[in-house]
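Trainee: Provided below for reference: sequence and predicted model.
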Amino acid sequence: MTVTFITGANKGLGRETARRLIELGHTVLVGARDPERGAEAAAALGARFVPIDVSDDASVAAAAADVAEHEGVIDVLINNAGIPGPVGDPGTFTSTEALKVFDVNVIGAVRVTTAFLPLLRRSPDPVIVNVSSGMGSLAYTHDSSRSESKVIAPLYTASKAALTMLTTQYAKALPDIRINAADPGYTATDLTGHSGRQTVTEGTDAIVALATERPGAGSGRFVDRHGEIAWS
């Protein structure tokens, strides 16, 4: 049985990823900051709820301890939790806003990965999926034919660029673990104001694909629902 832990799994991409992986036979742990929404999502999905605030060291440590006590192992870690931050004129942004976006979207992935590494290393085929975005791609945001080039969200895009680089570095530093990044694409979720062209199911295609690959599939890759894409 594959045990999968997903952060930010009470709604949107995280919840749909949980639903799909449960259908594929995974034992899914729904990680969420809000206890009421997290418990509701887990009950509806047939998963177990584990409270976690990825921006809080103590909360992350408690979540890892909870999983160590109950499951004892993690096969797949999906770092999905993220926030959009402010958009538009960066002249109005504050350092507090910037720190919050990076604390959740980048440092949150560092916190959770560090805390769960001992559990991942108990798995015969440990996997980490970082939910990044084409919004963090220099090539995509400079290509006028792509939707990524139309949005001005400096803090969010910068944080996702950092997360993709973090993925490549972790893949090199941790060769015993398969670590890849997923680009969900422009998906209709709360984060996009439900303006995305893709359904939430389509938006989870790349995440689910990376979470269910066979051993030896490769590490340090950036994948969308159509396949592997260039790091740029």
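Mentor: Received the coordinates, thanks. The shown structure was predicted, so the numbers you read here are calculated from the model rather than taken from an experiment.
Trainee: contacts and neighbour counts: CA atoms only from here.
Mentor: Will do.
Trainee: Run through the residues that contact the residue nearest the centre of the chain.
Mentor: The chain has Asn80 as the residue nearest its centroid, 2.2 Å off, counting by Cα atoms, centre = their mean. By Cα atoms under 8 Å, 6 or more residues apart in numbering, the contact set of Asn80 is Ile6, Thr7, Gly8, Ala9, Leu13, Gly14, Asn130, Val131.
Trainee: and what of Ala206?
Mentor: Ala182, Asp183, Pro184, Val223, Asp224, Arg225, His226, Gly227.
Trainee: repeat that with 6 Å
Mentor: Going by Cα atoms under 6 Å, 6 or more residues apart in numbering, Ala206 touches Ala182, Asp224, Arg225.
Trainee: And the longest helix anywhere in the chain, how far out from the chain middle?
Mentor: In the chain, assigned by DSSP state H, the helix with the most residues is helix 154-173. Remark: helix 154-173 is offset 12 Å from the chain centroid, using Cα atoms, centre = their mean, to the nearest Å.
Trainee: now for that helix, which elements pack on it?
Mentor: The helices and strands touching helix 154-173, judged by 3 or more Cα pairs under 6 Å, 6 or more residues apart in numbering; DSSP states H and E, number zero.
Trainee: burial of the residue lying closest to Pro84 once chain neighbours are set aside, as a residue count?
Mentor: Closest residue to Pro84 apart from its sequence neighbours, by Cα to Cα, 6 or more residues apart in numbering: Tyr156 at 5.4 Å. Residues near Tyr156, counting by other Cα atoms under 10 Å, number 23.
Trainee: Same check on the one 3 residues further on?
Mentor: Burial of Ser159 is recorded as 27 neighbouring residues (other Cα under 10 Å).
Trainee: tell me the secondary structure for the closest residue to it other than its chain neighbours?
Mentor: Excluding the flanking residues, the one nearest Ser159 by Cα to Cα, 6+ apart is Phe102, at 5.7 Å. At Phe102 the chain is in helix, as set by DSSP: H, G, I helix; E, B strand; the rest coil.
Trainee: For Thr168, which residues are in contact?
Mentor: Here Thr168 is in contact with Gly220 (Cα under 6 Å, 6+ apart).
Trainee: structure B:
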Amino acid sequence: MNQIERLHAEIPSPAPNSVALVTGGNSGIGFAIVQQLLDRGVTVWIGARDLEKGQLAVKELGSSARVVELDVTDASSVAAAAERIGDLDILVNNAGVNPGREDITATTVEQLRTAYETNVFGLIAVTQGFLPALGRSAHPRIVNVSSGTGSLFWNSNPNPQFDWEQVQGSGLAYRSSKTAVNAVTLLTAQALGDRFKVNALAPGLRRTNLIAGMSVGGDPAEAATGAVRLALLPDDGPTGALWSWDGTRAPW
């Protein structure tokens, strides 16, 4: 049994009538997360900034998927989406942007603002907007899609599994925003208590729009399996941690 098969086997069945929202669920890792949750009988809303792209994703996924227009950087859009969806058990904060790979010598303040508006402030806004609905759930789960490149431990103690030397210092906007996501995850878990399960996922380098132009990256479905595991954690499962896609705990 390989890692993916093992992870699938370990994922428990969802509670009956579970409802999930996956932001940025119309492509990449988000699309794969939606697909795998649907396969397990979860009703899934795709949060899409571009409604037309979200509708195309629904057509591909089938009638069990739903779409809601959701721009995580727009407070009115978040509020409207929360009103439309109603009850919610699982929130996957997957929407993210990568405005560039420049280091401190070339990164612009505008690039930093772009990264933080979506990756950090948008994530917080969506979480806050859906907290009342999640609070009504018997099994509330929040999964924040982060990045191993945001791990301060791995950045200061390069993991031999990755070619960290070639990327040291690069990607200031994106990587620092994911470090912030890790902090937000931990503090959210502490604030909400053990009934909520709030965790972050390090999905690994994947073939998605975030790395457009790079001829590298693994299958987004592998990363999605790690996210689905966190989305369907049992009530005695962990909270307030960063997890690699393969189910092992990653360092902050």
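Mentor: Structure's in. What do you need? All values reported here derive from a predicted model rather than from experimental measurement.
Trainee: so the longest helix of structure 1 matches what in structure 2?
Mentor: With TM-score structural alignment applied, helix 154-173 of structure 1 matches the range 172-191 in structure 2.
Trainee: The matching stretch vs structure 1, average distance?
Mentor: Following the fit onto structure 1, the mean deviation recorded for stretch 172-191 of structure 2 is 0.4 Å by mean Cα distance after the TM-score superposition for structure 1.
Trainee: Could you tell me which of the contacts of Asn80 of structure 1 belong to strands?
Mentor: Ile6, Asn130, Val131 (DSSP state E).
Trainee: and which of the residues you listed is nearest to Thr164 of structure 1?
Mentor: Ranked by distance to Thr164 of structure 1 (Cα to Cα), those are led by Asn130 at 7.9 Å.
Trainee: Quick check, the closest one in contact with Ala181.
Mentor: Yes: the pair Asn130 of structure 1 / Ala181 is scored as a contact, 4.6 Å apart, by Cα atoms under 6 Å.
Trainee: got the residue ranges for the helices in structure 1?
Mentor: Using DSSP H, helices in structure 1 cover 12-23, 35-45, 57-70, 95-102, 108-120, 138-141, 154-173, 200-203, 205-211.
Trainee: Buried deepest among those, which one?
Mentor: Most buried of the helices of structure 1 by mean neighbour count (mean count of other Cα atoms under 10 Å) is helix 205-211; its value is a mean of 24.
Trainee: Over in structure 2, find the residue span that helix aligns onto.
Mentor: Using TM-score structural alignment, helix 205-211 of structure 1 pairs with 225-231 in structure 2.
Trainee: which residue in structure 2 lines up with the residue nearest to the centre of structure 1?
Mentor: In structure 2, Asn80 of structure 1 lands on Asn94 (TM-score structural alignment).
Trainee: can you check Val67 of structure 1 too?
Mentor: Val67 of structure 1 maps onto Ile85 in structure 2, by TM-score structural alignment.
Trainee: same deal with Met135 of structure 1?
Mentor: So, by TM-score structural alignment, Met135 of structure 1 is matched to Thr149.
Trainee: Could you measure from that match over to Tyr174 of structure 2?
Mentor: 9 Å (Cα to Cα, to the nearest Å).
Trainee: same check, this time on Arg207 of structure 2
Mentor: 17 Å.
Trainee: what does Thr43 of structure 2 give?
Mentor: With Cα to Cα as the criterion, Thr43 of structure 2 and Tyr174 of structure 2 are 31 Å apart.
Trainee: One more: Val143 of structure 2?
Mentor: For Val143 of structure 2, the distance to Tyr174 of structure 2 - Cα to Cα - is 18 Å.
Trainee: for Asn209 of structure 2, same thing?
Mentor: 14 Å.
Trainee: same thing with Thr248 of structure 2?
Mentor: From Thr248 of structure 2 to Tyr174 of structure 2 the distance is 23 Å (Cα to Cα).
Trainee: again, but for Lys53 of structure 2
Mentor: Distance from Lys53 of structure 2 to Tyr174 of structure 2, by Cα to Cα: 24 Å.
Trainee: What of Pro160 of structure 2?
Mentor: 22 Å.
Trainee: before we move on, back to that, aligned partner of the residue nearest to Ser159 of structure 1 in structure 2?
Mentor: So, by TM-score structural alignment, Phe102 of structure 1 is matched to Tyr116.
Trainee: same check, this time on Ala32 of structure 1
Mentor: Counting by TM-score structural alignment, the partner of Ala32 of structure 1 is Ala48.
Trainee: That match: neighbour count?
Mentor: 24.
Trainee: any idea how far it is from Val22 of structure 2?
Mentor: Taking Cα to Cα, one finds Ala48 of structure 2 at 9 Å from Val22 of structure 2.
Trainee: likewise Leu152 of structure 2?
Mentor: From Leu152 of structure 2 to Val22 of structure 2 the distance is 26 Å (Cα to Cα).
Trainee: ok, the closest residue to Ala57 of structure 2 other than its chain neighbours to Glu60 of structure 2 distance?
Mentor: Spatial nearest neighbour of Ala57 of structure 2, excluding adjacent residues (Cα to Cα, 6+ apart): Asn26 at 5.4 Å. To Glu60 of structure 2, Asn26 of structure 2 is 10 Å away according to Cα to Cα.
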